[in-house]
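Colleague: Predicted structure and sequence below. I'll ask about it afterward.
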Amino acid sequence: MNDNKMTSVELRATWGLGTVFSLRMLGMFMVLPVLTTYGMALQGASEALIGLAIGIYGLAQAVFQIPFGLLSDRIGRKPLIVGGLLLFVLGSIIAASTVSIWGVILGRALQGSGAIAAAVMALLSDLTREQNRTKAMAFIGISFGITFAIAMVLGPVITHYFGLHALFWMIAILASCGIVITLLLVPSAKHHVLNRESGMVKGSIRQVLMNQRLVKLNIGILCLHILLMSSFVALPGQFEQAGFPPSEHWKVYLVTMLVAFVMVIPFIIYAEVKRKMKRVFIGCVALLLVAEIILWGAGSHFWTLVTGVQLFFIGFNLMEAILPSLVSKESPAGYKGTAMGLYSTSQFIGVAIGGSLGGWVFGNFDAQTVFLVGTMIATAWLLVSITMHEPPYVSSLRIVLKDAVDFDRLEQRLKAQPGVSAVFIVAAEKSAYVKIDSKVTSRPELEALVASS
């Protein structure tokens, strides 16, 4: 039997939870390209309140992300996922039923409060074996990028033909499908796996926050989503001024996203295989800076706007691919789950700041000033990124230990193994967390060493 082949339970868990995660993320992104234009018809709407409606989703996510992840350890993964999706459905229904911008703001806040990402990852850890977990996590990551692209196209199309209220009803239906999939298709875990590689651990947050390399990466994802949200507060109106109606915006997003997906692949390979992460990272931030400068000076020139959007999507998609990899590389052994949790929280804080700041600047000044602020943020980010170090090119592993084992002796043997850079053994969890250079050693070699101890 091929021990690295996914079982039917693992496949169901991966596909089911990946689908649930994607359906929910559609609700975040489908609104992004349309709320600025179609939302202005809502009672009491203003640019600042539209920005708040976009950003408050991220604020709620940031507040509840970590607490809900820890709560799932107590009440169970599936109950929390279903409860979070029910909150999301309720928020979507409120936003779909209201004629006021404040109703949409309330609905978006409720949508964001159903923070299930940590519980989804924890359940995936419960249902997959160590040797297949990386593949399962990678599937979730890929689904995020695909979901973003689909949402940028679907949002304008649905809103044009059926209206903004129909878009929120559609989002509610998709989230309801997520509940059905969770209850009927996703397997139930017989026991919880305390895995520090995929879950937050109490008492470890301080150590991660004190890690300067991880802090710089958290600043990176924060800035990236500030730029995304603030730019899309201003962009739809700029395309309208350029004579391109909202019903046609999806065409620009479709083409630029497809081009971006194709173009980022060689850079990802270069960064990972050639081990040039820092160079690609700095170049990516510089590209986002150039994109913001182009959008700042574009005015109502259509093709200049398209050029800025194209460069932005290339930089955005590339950064979304390499930032999680950098967090994994830089996180200390046994702290990857906590590092990723704080990374996700930083991402949603960026969503909150970007939407609110972009709306306020747009309402009090104009679209050009929004892009000017984006240029300033990208410049500051570039200065921070230049101070980054080349990351260690290592992977994180968790190896399950036997009951009767000399932990001190095992730790010394693992540390002496070529390609092993760090070892952290938690005897109470019967787990060894190891950072390895996969070009030098591998999981089977280390598992064989552990088995012989």
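Modeller: Done, it's in.
Colleague: CA atoms for contacts and neighbours, from now on please.
Modeller: Fine.
Colleague: just the strands in this structure please.
Modeller: Under the criterion DSSP state E, strands of the chain are mapped to 395-400, 420-426, 431-436.
Colleague: winner for burial among the ones you listed?
Modeller: strand 431-436 (a mean of 24; mean count of other CA atoms under 10 Å).
Colleague: which outside residues touch that strand?
Modeller: 333-334, 394-401, 419-426, 442 (CA atoms under 8 Å, 6 or more residues apart in numbering).
Colleague: the longest helix in this protein is where?
Modeller: helix 130-162 (DSSP state H).
Colleague: Could I get the buried residue list for that one?
Modeller: Buried residues in helix 130-162, counting neighbours by 16 or more other CA atoms under 10 Å, are found at 130-134, 136-137, 140-141, 143-145, 147-160.
Colleague: Same check on stretch 298-318?
Modeller: Buried, per 16+ other CA under 10 Å, within stretch 298-318: 298-300, 302, 305-306, 308-318.
Colleague: contacting residues around the residue nearest the centre of the chain?
Modeller: Among the residues of the chain, the one closest to the centroid is S344, at 6.3 Å (CA atoms, centre = their mean). S344 makes contacts with A62, Q65, as judged by CA under 8 Å, 6+ apart.
Colleague: Quick check: the gap between it and A352.
Modeller: 13 Å (CA to CA, to the nearest Å).
Colleague: Ok, V157 next?
Modeller: 25 Å.
Colleague: ditto for Y161
Modeller: Y161 is 29 Å from A352, by CA to CA.
Colleague: What of E292?
Modeller: E292 is 19 Å from A352, where distance means CA to CA.
Colleague: Just name whatever secondary elements the longest helix of the chain is in contact with.
Modeller: helix 8-29, helix 117-127, helix 164-184, helix 249-273, strand 395-400 (3 or more CA pairs under 8 Å, 6 or more residues apart in numbering; DSSP states H and E).
Colleague: second one coming, line it up with the first:
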Amino acid sequence: MFGLFLILPVLAIYSEQLEGATPVLMGIALGIYGITQAMFQIPFGILSDKYGRKPIIILGLMIFIVGSLVAALASSIEGVIIGRALQGAGAIAAVVLALTSDLTREEQRTKAMALIGMTIGLAFMFALVVSPWLAFFIGVKGMFVLTAVLAVGAIVVIIKAVPTPVQRRNLEVRAVPAKMLELLRNPQLIRLDIGIFVLHFVLTAMFVVVPIILLERLSLPTRDHWQVYLPALIASIVFMVPMIILSAKKAWLMRIFFAAICILLFAQCLLMWRPLGVLGMTVCLFFFFWGFNLLEAMLPSIVSRVAPAAGKGSAMGVYNTFQFMGVFFGGFLGGLIYGAVGVTAVFVLCGLVLLAWAWIVFKAPQPTLLDSLVVRYQGNVSQADFEAVNGVEEAIIIDGESTAYLKVDKQLLDHAALSALTN
């Protein structure tokens, strides 16, 4: 993911130098990896169930390397689009999560998944800061080569340092296509899927024009763009942490969630008014990253709590598909609007999309938030036995696995009764 994030802050500026470049094609180059990620993540997951996690991860990284080199060698915008599409076709995110699940004990799995999410977030922030600096010293072509080198390093790590797991079919991680289609009819989950679509739509559309504003309107050289991104990101983290802590209380969760959308909307309003100078742009991006980072952290957690028993993997599969589609359409429509109307219109578009999302969240009923629990059991225990335990709202038993997937209210859960049942 770091390799994909690394290009985000500089591709819009670089694309203007390429043969055949137009704002629309620039936006497509920025977001095209989203459509191929959405297309290939589920097939890669299915292949990894059949052929093993590590071989499919290596295959995905090899496709990513080819895409990076194609983009590095391209002299036209069409060549970069092809390269970026190939980068996205190496869609291994779901397989990496499945590998993590296979290699961790059930009691440690939540921590491992949280660590991966935190690492991706840090990679995004680090990429924003170092990308303009790298573009100055090695050029964007060099950055594409660098992403290929990083992928080669990842292959070496997978081969040499990562154990080969005993295959397990954990439904808390696996995305099952039939189950995904069923979850598309779940209104609570669909509202969250729309949310991640909007969030990444806005992110990608903004980065069609933000680097251009910094370079052309504010006369800030590309190598110095980090001077805007870094303080905005640091301040956003400082303000985000207390709100995340507050959101841990169930009564505050959706209030903080709605407030984060409003913060994003406020950032778009500020950007529409053409902020004065580098300081003004830094303030605008602070509000944007504050809201963005809050929602990026909260959305997966809410999805996992709303998803049905044994359905978290499928729910996250739908969620990730909406996220990557948001990346593509944000780039495409951001470029289209920028070319047809101008910079300010892109922020108007983002503001309208965010306003629609805020309205959906405001009118929606409070989601039912439950925790997932996977337990092993011995003997002849039925689904009804588990659902009879106080605090267990839903139970799914997988025949032949002696495993039960539960949705529980931890405040009401009778731990003693559950322990007696499983032992």
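Modeller: Here it is on my side, so go on. Computed from a predicted model, the values in this text were never measured in an experiment.
Colleague: hmm, back to that, I'd like the list of the buried residues of stretch 298-318 of the first structure that fall within helices, please.
Modeller: Per DSSP H, those map to helices at 298, 302, 305-306, 308-318.
Colleague: matching residues in the second structure for stretch 243-262 of the first structure?
Modeller: When the second structure is aligned by TM-score structural alignment, the counterpart of stretch 243-262 of the first structure is residues 219-238.
Colleague: what's in contact with that stretch?
Modeller: Against stretch 219-238 of the second structure from outside (CA under 8 Å, 6+ apart): 10, 125, 128-130, 132-136, 211, 214-215, 278-279, 281-283, 285-287, 289-290, 293.
Colleague: cool, stretch 368-378 of the second structure as well?
Modeller: With CA under 8 Å, 6+ apart, stretch 368-378 of the second structure has contacts from 106, 302, 304-306, 309, 402-410, 421-423.
Colleague: now stretch 249-259 of the second structure
Modeller: With CA under 8 Å, 6+ apart as the test, stretch 249-259 of the second structure has contacts from M243, L246, S247, L294, L295, M298, A358, V361, F362, Q366.
Colleague: How about stretch 62-69 of the first structure?
Modeller: Taking CA under 8 Å, 6+ apart as the rule, stretch 62-69 of the first structure contacts 80, 113-119, 122, 199-200, 341-342, 344-346, 348-349.
Colleague: What's the average distance for that stretch when superposed on the second structure?
Modeller: On superposition with the second structure, the mean distance recorded for stretch 62-69 of the first structure (mean CA distance after the TM-score superposition for the first structure) is 1.0 Å.
Colleague: Ok, stretch 214-234 of the first structure next?
Modeller: Mean for stretch 214-234 of the first structure is 0.3 Å (mean CA distance after the TM-score superposition for the first structure).
Colleague: matching residues in the second structure for that stretch?
Modeller: Taking TM-score structural alignment, stretch 214-234 of the first structure hits residues 189-209 over in the second structure.
Colleague: buried set for stretch 360-379 of the second structure?
Modeller: V361, L369, L370, D371, S372, L373, V374, Y377.
Colleague: for the residues you listed, which one is nearest T147 of the second structure?
Modeller: Among those, S372 lies closest to T147 of the second structure (CA to CA), at 36.2 Å.
Colleague: counterpart of the closest one in the first structure?
Modeller: The alignment partner of S372 of the second structure in the first structure, by TM-score structural alignment, is S396.
Colleague: what does A91 of the second structure align to in the first structure?
Modeller: So, by TM-score structural alignment, A91 of the second structure is matched to A115.
Colleague: give me every residue that touches that match.
Modeller: Contacts of A115 of the first structure (CA under 8 Å, 6+ apart): A60, Q61, F64, Q65, F68, G84.
Colleague: gap between the residue opposite the fourth one in the second structure once aligned and T110 of the second structure?
Modeller: Same thing as Q65 of the first structure. Taking TM-score structural alignment, Q65 of the first structure has Q41 as its aligned residue in the second structure. The gap separating Q41 of the second structure from T110 of the second structure is 21 Å, by CA to CA.
Colleague: Then A356 of the second structure?
Modeller: Distance of A356 of the second structure to T110 of the second structure, computed by CA to CA: 33 Å.
Colleague: In the second structure, what residue corresponds to I105 of the first structure?
Modeller: Per TM-score structural alignment, the equivalent position to I105 of the first structure in the second structure is I81.
Colleague: and what of I425 of the first structure?
Modeller: Match for I425 of the first structure (TM-score structural alignment): I397.
Colleague: same deal with A136 of the first structure?
Modeller: So A136 of the first structure corresponds to A112, using TM-score structural alignment.
Colleague: I'd assumed D102 was in contact with its match.
Modeller: No: using CA atoms under 8 Å, A112 of the second structure makes no contact with D102, being 11.2 Å away.
Colleague: Contacts only, for I179 of the first structure.
Modeller: V20, V82, L85, L86.
Colleague: List only those of these flagged as buried.
Modeller: V20, V82, L85, L86.
Colleague: circling back: quick check: the match of I425 of the first structure vs V343 of the second structure, distance?
Modeller: Distance, I397 of the second structure to V343 of the second structure, by CA to CA: 54 Å.
Colleague: before we move on, what about I7 of the second structure?
Modeller: I7 of the second structure is 20 Å from V343 of the second structure, by CA to CA.
Colleague: One more: G313 of the second structure?
Modeller: Distance from G313 of the second structure to V343 of the second structure, by CA to CA: 39 Å.
Colleague: same thing with P365 of the second structure?
Modeller: 36 Å.
Colleague: burial measure for F88 of the first structure, as a count.
Modeller: By other CA atoms under 10 Å, the residues close to F88 of the first structure number 28.
Colleague: What's the match for it in the second structure?
Modeller: Counting by TM-score structural alignment, the partner of F88 of the first structure is F64.
Colleague: Cool, thanks, signing off.
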